[in-house]
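In: Would you be able to build a 3D model of this:
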Amino acid sequence: MNASQPSPLELRLSAYVDAQTGDGDWHDVEELLVNDPQVRALHDALRHGSEIGRRAFDDMLKEPVPLDLVRSIKNAPLPRRAVRLPQAPRSGFSLKPSGVRTFIACLSLFVLGGAIGYMLGSRPAAPQGRVAIAAPAQAARDWLDDIIAQYRLYARQTNHLTEIPAERAADILEWLTTNTGISFRIPDLQGSGLVFQGARMFSAGGTPAGQLFYRRIDGDADGDVIAITFTKTRPAGNRSLEEIRNETGIVTWVTPLATYMVVGPSSAADLDDIAAKAAGLI
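Out: Predicted coordinates for the structure are as follows:
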């Protein structure tokens, strides 16, 4: 393979990290992440590189432009015209650049060029035999996307749905409370046709999050997985919300100490009812 070109797998994972994967390929990539440790390691490396690049770019843009450069750009003489062109009829609008316009244009080109050069120059070299890929930006991705991706990754699993099974409820309480800093109870939702299966912990937007899994045991949606997730990250405006992303529904409520959410298939019409019951039990 040409070392200058990324492999098809790396391109698929880059699109997945950037939340630009089609519905069909999205399911295939998630299956690979569940079943192949090497794919998971490559996914984590791409995502980590993307976060580092974004932070470096943001930090660079905060640096002040040197005063000497600003003065030299502002005081630079305009180029002389080699040929005097016939004058067009005068109007209220002029394309002749002013000193201010010239300064703004030059300064913009400097910042853009400096950003590109900085990112290319600071990127570590790829190990021998490996492919170096520019990690995609994640400006459109947020911590709720991480929660939904985690849910979708495991909701279709049967033997590997949870890290700690429901039978070890005391271990779940101690483990998640210690690592998330959130005290909670495991809600009994059998009245809603949901049986507790166990729990997982993961990172959402760089903050630890706990996830309790339930499986539906009655009705037309028998077998569907519903998750209750909690984290200390606050949503925009510090307010509750209901929305659908990537065929996944999410109902969020906020307390002074944590943010909680019920996550499930977008076809589930009772997510808000489950959230109301869980809020009073957790």
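
In: contacts, neighbours, all on C-alpha from now
Out: Fine.

In: how many neighbours does Gly237 have?
Out: The number of residues packed near Gly237 is 6, by other Cα atoms under 10 Å.

In: so how far is Arg156 from it?
Out: 32 Å (Cα to Cα, to the nearest Å).

In: one more, for comparison:
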Amino acid sequence: MELAPGGAPAYGMSMIELTDEILVAYVDEELPLEARLAVEAAIARDPVAQSKVRDMRETAALLRSAFPEEEPRDGTDNVVLLKPRPKSHLARNPIILAGLAAAAMVALVIGTGLSAYPSHGGRADFMADVAAYHSVYAAETEHLAEVPASRKDHIEEWLGARIGLQFTVPDLSSEGWMFEGGRLLAEADQPIAQLLYSAPHRQPIALCITRSDQTESSNPVQYDPGKGLKVAAWDDSGYLYIVVGALAPTELDRLTQEVRDHFQHA
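Out: Just a heads-up that it's a prediction; the model follows:
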């Protein structure tokens, strides 16, 4: 694509490369008027692009429905209050949620790179996204996990190889949570191991593990995206650990400590 001075894309009527990034910016109404008109004309001539635009708009609508914005509430000093970002720019980098019922969603997407978020400000945006897609898949029962708990050894080998970390699945049964299985997520080219747990009459919770740009360990930070969900995240030895679910802060503290102890003494 031709670049304007300063490295910005130069949009013209004669030739537009309808990349996913351009289409997302178009759907989000982030393009300047001239560029928007040029992209709109190109989309009108491209059935594949038209289909992508429809999918992106449907994804944005589903996210808005599943996770509507609400005013942040008062919190304690160690809780970062979040406002979810349901716009379709979450479609910039796909996370495949394999196994979800097709009527609910085939794929949900996250648009912010993990490695770009070493600080609370940027990472908070990612945690809001994590909570947003968790609110969708947590409603699943039959298709909750891609690989069931009965294949725990395989999950450990498979997901461990994908993220470059040899690990065993934490046992959270002392806190009332039973391991249900796992799935592989991907943010751009960065794999994320997701371990899923359930408890009677409760929404499932998830533990996500992926590489972090932070080499030093950090204390857990809680994030409050609203809608009853809570998220805790911390760094340890080059990996980012995330616990997400409909949990009271004290319960989240206990689960976080249980998971930390497991990996520190593994």
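
In: Which parts of structure 2 are helices?
Out: Along structure 2, counting by DSSP state H, helices occupy 20-27, 33-44, 47-66, 120-137, 152-163, 249-264.

In: now for the last one, which elements pack on it?
Out: In terms of contact count using 3 or more Cα pairs under 8 Å, 6 or more residues apart in numbering; DSSP states H and E, helix 249-264 of structure 2 is assigned the packing partners strand 229-236.

In: at 10 Å what do you get?
Out: The helices and strands touching helix 249-264 of structure 2, judged by 3 or more Cα pairs under 10 Å, 6 or more residues apart in numbering; DSSP states H and E, are strand 205-211, strand 221-226, strand 229-236, strand 239-245.

In: buried set for it?
Out: Neighbour counts over helix 249-264 of structure 2 (16 or more other Cα atoms under 10 Å) mark Pro249, Leu252, Asp253, Leu255, Thr256, Glu258, Val259, Arg260, His262 as buried.

In: One more: the first one?
Out: Neighbour counts over helix 20-27 of structure 2 (16+ other Cα under 10 Å) mark Asp20, Ile22, Leu23, Val24, Ala25, Tyr26, Val27 as buried.

In: counterpart of that helix in structure 1, which residues?
Out: Alignment note (TM-score structural alignment): helix 20-27 of structure 2 is unmatched in structure 1.

In: okay, the angle between that helix and helix 47-66?
Out: Helix 20-27 of structure 2 and helix 47-66 are oriented at 60 degrees to each other (axes from the mean of the first three to the mean of the last three Cα atoms, to 10 degrees).

In: which helices and strands sit right next to helix 20-27 of structure 2?
Out: Looks like helix 20-27 of structure 2 contacts helix 33-44, helix 47-66 (3+ Cα pairs under 10 Å, 6+ apart).

In: Throw the ones you listed into CSV and include distance to Ser135 of structure 2 and mean neighbour count, thanks.
Out: Formatted as CSV, the helices and strands packed on helix 20-27 of structure 2 follow (distance: least, Cα to Cα, whole Å; neighbours: other Cα atoms under 10 Å):
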stretch, distance to Ser135 of structure 2, mean neighbour count
helix 33-44, 32, 16
helix 47-66, 7, 17
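
In: Mind putting the helices and strands packed on helix 249-264 of structure 2 into JSON lines with distance to Asp171 of structure 2 and mean neighbour count?
Out: Formatted as JSON lines, these follow (distance: least, Cα to Cα, whole Å; neighbours: other Cα under 10 Å):
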{"stretch": "strand 205-211", "distance to Asp171 of structure 2": "12", "mean neighbour count": "23"}
{"stretch": "strand 221-226", "distance to Asp171 of structure 2": "21", "mean neighbour count": "24"}
{"stretch": "strand 229-236", "distance to Asp171 of structure 2": "18", "mean neighbour count": "22"}
{"stretch": "strand 239-245", "distance to Asp171 of structure 2": "14", "mean neighbour count": "23"}
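
In: Tell me which of those lies nearest to Gln194 of structure 2.
Out: Between Gln194 of structure 2 and those, the shortest separation by Cα to Cα is 4.4 Å, and it involves strand 205-211.

In: So which bit of structure 1 is the closest one matched to?
Out: Aligned by TM-score structural alignment, strand 205-211 of structure 2 falls on residues 226-232 of structure 1.
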